[in-house]
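Novice: Any chance you could fold what I've pasted below:
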Amino acid sequence: MNNQANPNSFLRTIILVSTLGGLLFGYDTGVINGALPFMSESFNLNSFTEGLVASSLLLGAAFGSVFGGKLSDYIGRRKNILYLALLFLITTLGCTLAPNVTVMVICRFLLGVAVGGASVTVPAYLAEMSPVESRGRMVTQNELMIVSGQLLAFVFNAILGSTMDDNPNVWRYMLVIAALPAILLFLGMLKMPESPRWLVSKKKNEDALVVLQKIRREDRAKSELREIQTAFTEETETKKANFIDMIAVPWVRRILFLGIGIGVVQQITGVNSIMYYGTQILKDAGFQTKAALIGNIANGVISVLATFVGIWLLGRVGRRPMLLTGLIGTTTALLLIGILPLIFEGSPALPYIVLTLTVTFLAFQQGAISPVTWLMLSEIFPLRLRGLGMGISVCGSWIVNFFVGLTFPILLDKIGLSTTFFIFVVLGLVALTFVKKFLPETKGFTLEQLERNFRKYNDRSDKVSSKNEVV
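Specialist: Down below sits the predicted model:
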């Protein structure tokens, strides 16, 4: 049949369109990096109000991740992404036209709701559309689009900041660019199918089979539908899919603990202090504003290249080894960022040393930690709780991110670059301990097999008191 001729082609289209949500996520979080110095002059911002403008998006994202996850369980992944595209567009225009700090913070908060919703819904949608052997590659395409969006933001920031630095409204031009991918996301999702797993959860099995036949071979589509149906009927104890159910069922409670932990680990490395304030860090190290904007492009470039490496590694290396290696690399880079400015203070080489270390940090972060984070969050939760579970986990991640975004410029101003990064070194050691002690391996299992493994773990732990046992 025609639909069967090339399911891979249709899958690629699904990836391209849906991950525009990731591109928007990346651009809207990265653009503040270059826009903030110019916005500070327009609105006369201090270190606290700078942090508030940058972090208001992150607080909104915390809310958006919870409500977006729950809404995607209720109305479907596809329809939720459509609504998020409209919210991206409206709030982007609101930020662009903001006349004062109050309006900017409100619009950034609402934009964050869209970012948080996309951070949950897009990976869940991709995980549920992908075959098991390429799930890692497909889901991490979204991470690639996130860092690509950040790179685009850094490039446009550098171009506009260098050519229009005498225009007090240059930051508005930086912000409005995000309206275009929002429009493309909305138009593209109108033609995309719903997740077959969500359709099964709504007892639309025939519709689910039609979608699977478009993205799988005929025999595989039918066998996969049977596996999804079997997993769905086994989920009796989590039927209501609310928070009380999640904490009442031991094996689901364990998954929720792991999900929140994974999300927090990604943020306490301090990655977004560099993604949001990279220009400010480079200025503090000794670069002028224009040079800092241009130098910051290197952070975006290495993030994209490292994500390609991460996608390649996910097909060959386990999730746990990647995460542990990434955390060792980032913590070491943070330690050096703390130590070397003390040694080379006042040296003309210092700005280049700091830039080299931020690039090294991002190579480990974006090449190992971030791809594994979003992939594992999309893998570990059972079907009926996937949206809610991811939402709660990502909410925890965004709340930590909010506090990092809010306090970083204040810490930089009050205690300096080195001491601020020493704090992140300690947090990096905490993250390493969590991953080594608690995190199971998920590579090589279907989503339904993972669910059964977590259930079996609970059965074993009822008989054997072993907190540290992994799946």
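Novice: CA only for contacts and neighbour counts going forward, please
Specialist: Fine.
Novice: List the contacts of the residue nearest the centre of the chain.
Specialist: The centroid of the chain falls nearest to residue 119 when counting by CA atoms, centre = their mean (5.4 Å). Applying CA atoms under 8 Å, 6 or more residues apart in numbering, one finds that residue 119 lies in contact with 21-22, 25, 65, 394.
Novice: Point out the ones among these that are inside helices.
Specialist: Those of the contacts of residue 119 mapping onto helices are 21-22, 25, 65, 394, per DSSP state H.
Novice: now those in CSV, with distance to residue 81 and neighbour count?
Specialist: What follows is the ones in helices among the contacts of residue 119, written out as CSV (distance: CA to CA, whole Å; neighbours: other CA atoms under 10 Å):
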residue, distance to residue 81, neighbour count
21, 8, 33
22, 11, 26
25, 12, 30
65, 12, 33
394, 17, 32
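Novice: Which one of the contacts of residue 119 is nearest to residue 51?
Specialist: Nearest to residue 51 among the contacts of residue 119, counting by CA to CA, is residue 25 at 18.6 Å.
Novice: What is the burial count for the spatially closest residue to the closest one that is not a sequence neighbour?
Specialist: Distance criterion CA to CA, 6 or more residues apart in numbering; nearest residue to residue 25, sequence neighbours excluded, is residue 115 at 5.2 Å. Other residues lying near residue 115 total 31 when counted by other CA atoms under 10 Å.
Novice: want to put them side by side, so please do this one too:
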Amino acid sequence: MEKSPNQRVTQYSLIAAFGGFVFGLDAANISGAVRFVSSLFELDSIQQGTVVGCALLGVIVALLFTGTLCDKFGRSRVLLGIGLTYSLSSLLSATALNYEMLIVGRFIGGVAFASITVSAMYIGEIAPAAQRGKFVSINQFMIGLGLLLAFIVNYFLVKLIGDIGWLTNDNVWRVMLGAELIANAIWVGLLLTIPESPRWLIKQGRKEEAKAVFNLIAPADQVETLSAQVEKSLEQDTKLDTLGQLKSLFSKRMRFVLFIAVSYAIVQGATGMNAVLFFAPMVFEQVGMSVEDTFMQTITTGVVGLLATLIAIGFVEKLGRRFLTVAGLVLVVVAHTSTYIGFEQANFVFSDNAVEVLSVELNQEGVDTAKIESLRGATFDNDVALKQKLKELFNKKELPIVSGPIINETIQGINAPLVLFGIFAFLAAFNLSIGPIMWVVFSEIFPNSVRSVALPVAALVQTISSWSIQQFFPWQLDNLGVASIFMLYAIIGAVGLVVMYFALPETKGKTIEDIEQEYARA
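Specialist: Here you go, the predicted structure:
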């Protein structure tokens, strides 16, 4: 049966966005693996942040030349190269013999994370204006799907430690990271079936090939109109090389568009999603959960994120980009404030019962119980003081394993319902709004003449913002405390809310060329 244009757009969009699924797998897997990697390689808090954050350094490097590669080779070929790069990263990471080798593997994986930018670019150029927001949002849905699947697998892997003879604390993370190779292989195969972006083909002067693609993804009576509209837009813009595109992007006529993109990128990256995402078990550990329970809660986060993204996809064309962004940021501020209040009164008491329970648990892990006995009767007013003391008592191999059980048994005064509401409300808010909507806005507001460079530049700003969050999150936990961190995120969200409320225009239902005429030529 012949597929309709809408069905083909859906198919091609899902394939392009499958890189988001692989990204989600990787994010969830490293969040589960970091505890075990930290113990095996005896990492401090900065090194823990680097294991996670070095991937975003790879993104930064990749984004410096992604635009040039997309212009030279096309969107679909670059996506294929990214798929192969993911495979190399998974192989190196899963077989890492030391901290340095793991960093190299994670860095290469970061280079592949540019897939999110390229797929947003590709989808934005093949999807019809009336549905572009929905299709670009598929990126975030696929990330959420990858997260959920990996969280489920990680939970069962952790449960099976000790039950399966060969699966231990020292190697479970290899299984987590190595499983990504299956998804990588599937994606590479699927990418071989998608056509090139017709807008890129027209830009290269390959007009007949572009019309052939338009015939696949648009009604027959619209093909000539679409081709002519893109040609007219490109004729009005001098064909620019990468340096020329950068000069145009930072010119006066692009000032408003660039301000919107940069502001959105900073807000989306700095409100803390990567802290919650990449360090999910560590975040739930602060509430006082067992190791197994923290992994169980990550599954809940995956479900919440996925459902929220589905809602965003359903309403992005009805409610619009602006409404979802502003409403989402309001909920972000409320959520982080709730988390702050819940954590703010927490203290830690080493009662006789807590010490006895911990002695049994730590003895099973091969830890000297005399260390925990020395804390009998001690009280710590906040998590920073507790962690400083634990650093004095336990070595780098023991600390990642013992910190969870110790917090679980000694924490008092915490308002766990407020904390959990805050975390899950934030996940919902992010995936309803600024998570998927940012990529929709990026795919729409830049003119054809600079899009190949503009999207990577905007993504670069978002990446640096996100990197700063996840690189220093373990250090912040140790030195600032979890309550202060979430208050900082709330403040950033509030500033972003004000900026987006006054600056962000509505772009739903408009063609890319219409948006260019309205905002980039003022």
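Novice: before we move on, the earlier item: considering the contacts of residue 119 of structure 1, which are maintained in structure 2?
Specialist: Retained in structure 2: 21-22, out of the contacts of residue 119 of structure 1 (criterion both residues aligned by TM-score structural alignment, their matches' CA atoms under 8 Å).
Novice: In TSV, list the contacts of residue 119 of structure 1 along with distance to residue 220 of structure 1.
Specialist: Formatted as TSV, the contacts of residue 119 of structure 1 follow (distance: CA to CA, whole Å):
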residue	distance to residue 220 of structure 1
21	29
22	29
25	34
65	33
394	32
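Novice: if we can go back for a sec, measure the residue nearest to residue 25 of structure 1 to residue 124 of structure 1 for me?
Specialist: 14 Å (CA to CA, to the nearest Å).
Novice: what's the answer for residue 335 of structure 1, then?
Specialist: Separation of residue 335 of structure 1 from residue 124 of structure 1 (CA to CA) stands at 35 Å.
Novice: re earlier: return the member of the contacts of residue 119 of structure 1 nearest to residue 307 of structure 1.
Specialist: The closest of those, once distances to residue 307 of structure 1 are taken by CA to CA, is residue 22, at 13.3 Å.
Novice: which ones are touching that closest one?
Specialist: The neighbours of residue 22 of structure 1, taking CA under 8 Å, 6+ apart as the test, are 118-119, 122, 142-143, 145-146, 149.
Novice: name the element the residue nearest to the centre of structure 1 belongs to?
Specialist: Using DSSP states H and E, residue 119 of structure 1 sits within helix 101-129.
Novice: ok, now residue 329 of structure 1?
Specialist: Assigned by DSSP H and E, residue 329 of structure 1 falls in helix 319-343.
Novice: hang on, the earlier thing: can you tell me how far the residue nearest to residue 25 of structure 1 sits from residue 7 of structure 1?
Specialist: Residue 115 of structure 1 is 29 Å from residue 7 of structure 1, where distance means CA to CA.
Novice: Kindly report the same for residue 238 of structure 1.
Specialist: For residue 238 of structure 1, the distance to residue 7 of structure 1 - CA to CA - is 33 Å.
Novice: The two: who's more crowded?
Specialist: Neighbour count, other CA under 10 Å: between residue 238 of structure 1 and residue 7, residue 238 has more, with 19 against 16.
Novice: Next, the mean deviation of the helix holding residue 329 of structure 1 compared to structure 2.
Specialist: Superposed on structure 2, helix 319-343 of structure 1 shows a mean distance of 1.1 Å to its aligned residues (mean CA distance after the TM-score superposition for structure 1).
Novice: And the helices in the stretch 201-350 of structure 1?
Specialist: For the stretch 201-350 of structure 1, applying DSSP state H, counting those that start in this stretch gives helices covering 205-215, 218-234, 243-248, 250-268, 271-285, 289-314, 319-343, 350-364.
Novice: what's the answer for the stretch 51-200 of structure 1, then?
Specialist: Along the stretch 51-200 of structure 1, counting by DSSP H, counting those that start in this stretch, helices occupy 77-96, 101-129, 135-163, 170-176, 179-189, 196-201.
Novice: so where is the first one in structure 2?
Specialist: When helix 77-96 of structure 1 is aligned against structure 2 using TM-score structural alignment, it corresponds to residues 75-94.
Novice: what's the average distance of the matching stretch to structure 1?
Specialist: Mean deviation of stretch 75-94 of structure 2 from its aligned counterpart in structure 1 after superposition (mean CA distance after the TM-score superposition for structure 1): 0.4 Å.
Novice: distance between that stretch and the chain's centre?
Specialist: 17 Å (CA atoms, centre = their mean, to the nearest Å).
Novice: Kindly report the same for stretch 39-46 of structure 2.
Specialist: Per CA atoms, centre = their mean, the displacement of stretch 39-46 of structure 2 from the mean C-alpha position of its chain is 23 Å.
Novice: and the end-to-end length of it?
Specialist: 14 Å.
Novice: Going by neighbour count, which residues of that stretch are buried?
Specialist: Going by neighbour count (16 or more other CA atoms under 10 Å), the buried part of stretch 39-46 of structure 2 is 39-45.
Novice: do the same with stretch 144-160 of structure 2
Specialist: Those would be 144-155, 157-158, for stretch 144-160 of structure 2 by 16+ other CA under 10 Å.
Novice: Just the buried residues of stretch 199-213 of structure 2, please?
Specialist: Those would be 199-203, 207, 209-211, 213, for stretch 199-213 of structure 2 by 16+ other CA under 10 Å.
Novice: typed the wrong thing, it's stretch 275-293 of structure 1
Specialist: Neighbour counts using 16+ other CA under 10 Å place 275-287, 289-290, 292-293 of stretch 275-293 of structure 1 among the buried residues.
Novice: Pull the most distant pair out of the buried residues of stretch 39-46 of structure 2.
Specialist: Every pair of the buried residues of stretch 39-46 of structure 2 checked by CA to CA; the farthest is 40 and 45, at 14.0 Å.
Novice: just to revisit the earlier point, aligned against structure 2, show me the partner of the residue nearest to the centre of structure 1.
Specialist: Residue 119 of structure 1 maps onto residue 116 in structure 2 when the alignment is built from TM-score structural alignment.
Novice: now swap in residue 374 of structure 1 and tell me
Specialist: Residue 374 of structure 1 maps onto residue 439 in structure 2, by TM-score structural alignment.
Novice: Next up, the contacts around that match.
Specialist: Applying CA under 8 Å, 6+ apart to residue 439 of structure 2 gives the contacts 117, 120, 136-137.
Novice: Looking at structure 1 now, which of those still hold up?
Specialist: Retained contacts for the contacts of residue 439 of structure 2 in structure 1, judged by both residues aligned by TM-score structural alignment, their matches' CA under 8 Å, are 120, 136-137.
Novice: Pick the one among those residues closest to residue 342 of structure 2.
Specialist: Of all those, residue 342 of structure 2 sits closest to residue 137, with 32.1 Å by CA to CA.
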